[in-house]
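Colleague: okay, sequence plus prediction incoming.
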Amino acid sequence: MKHSIYTSYDELPLMLSVTEVAAVLGISRAGAYELVHGNEFPALKIGSRIVVPKDKFLAWIDANSGSKNAPL
């Protein structure tokens, strides 16, 4: 399991990589890839890269956890 280097949502980059999503959520990279390939997760494919917009990621967390801006 990866540990996040971020201590608040404000520190997240505007676009998160799959590896960063895994670290923030505390899941494996494989688990993060499963998420980003799902229909409900806000991922963008740009060329061969998959990125997740920060605002959509936070909205997804909010919608799926029922808590807003909890510490990471």
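Modeller: Thanks, I have it.

Colleague: C-alpha from now on. contacts and neighbour counts both.
Modeller: Will do.

Colleague: just checking, what packs against the longest strand seen in the chain?
Modeller: Counting by DSSP state E, the longest strand found in the chain is strand 49-53. Using 3 or more CA pairs under 8 Å, 6 or more residues apart in numbering; DSSP states H and E, the elements in contact with strand 49-53 are strand 15-17, helix 18-25, strand 44-46.

Colleague: just the buried residues of it, please?
Modeller: 50-53 (16 or more other CA atoms under 10 Å).

Colleague: comparison target, given below:
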Amino acid sequence: MSTNEKGMPQSRTYTVNDIAAILGIGRASAYKLANSGAFKTIRIGNMIRISRKSFEDWLKAEGLDDETE
């Protein structure tokens, strides 16, 4: 498992708030996107977790990743 700069394990998932912050969109828009089927999500009770790899692959396909700038 990879680690971040503080040595903590890097999560394999994002929260809806995480993708809202990454994309600079509101929470309502992030929930719509998460429920759209654009990338893999996992439901745990009423929580939604977004697959980090699936989301990052989607970003690349949309041309929104930082590496294309």
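Modeller: Structure received. Given the structure is predicted, the values throughout are model-derived calculations rather than measurements.

Colleague: give me the TM-score for these two chains.
Modeller: Between these two chains, after superposing, the TM-score reads 0.70 (TM-score structural alignment, normalised by the length of structure 2); 60 aligned residues with a CA RMSD of 2.3 Å.

Colleague: mind listing what residue 22 of structure 1 touches?
Modeller: By CA atoms under 8 Å, 6 or more residues apart in numbering, residue 22 of structure 1 lies in contact with 2, 28-29, 31-32.

Colleague: same check, this time on residue 37 of structure 1
Modeller: residue 43.

Colleague: ok, now residue 26 of structure 2?
Modeller: Applying CA under 8 Å, 6+ apart, the residues near residue 26 of structure 2 are residue 20.

Colleague: what's the counterpart of it in structure 1?
Modeller: The alignment partner of residue 26 of structure 2 in structure 1, by TM-score structural alignment, is residue 28.

Colleague: I'd like to know how far that match sits from residue 21 of structure 1.
Modeller: For residue 28 of structure 1, the distance to residue 21 of structure 1 equals 9 Å [CA to CA, to the nearest Å].

Colleague: how about residue 36 of structure 1?
Modeller: Here residue 36 of structure 1 is placed at a distance of 9 Å from residue 21 of structure 1 (CA to CA).

Colleague: which residue sits closest to the residue nearest the centre of structure 1, ignoring its sequence neighbours?
Modeller: By CA atoms, centre = their mean, structure 1 has its centre lying nearest to residue 21, at 3.4 Å. Closest residue to residue 21 of structure 1 apart from its sequence neighbours, by CA to CA, 6 or more residues apart in numbering: residue 32 at 6.5 Å.
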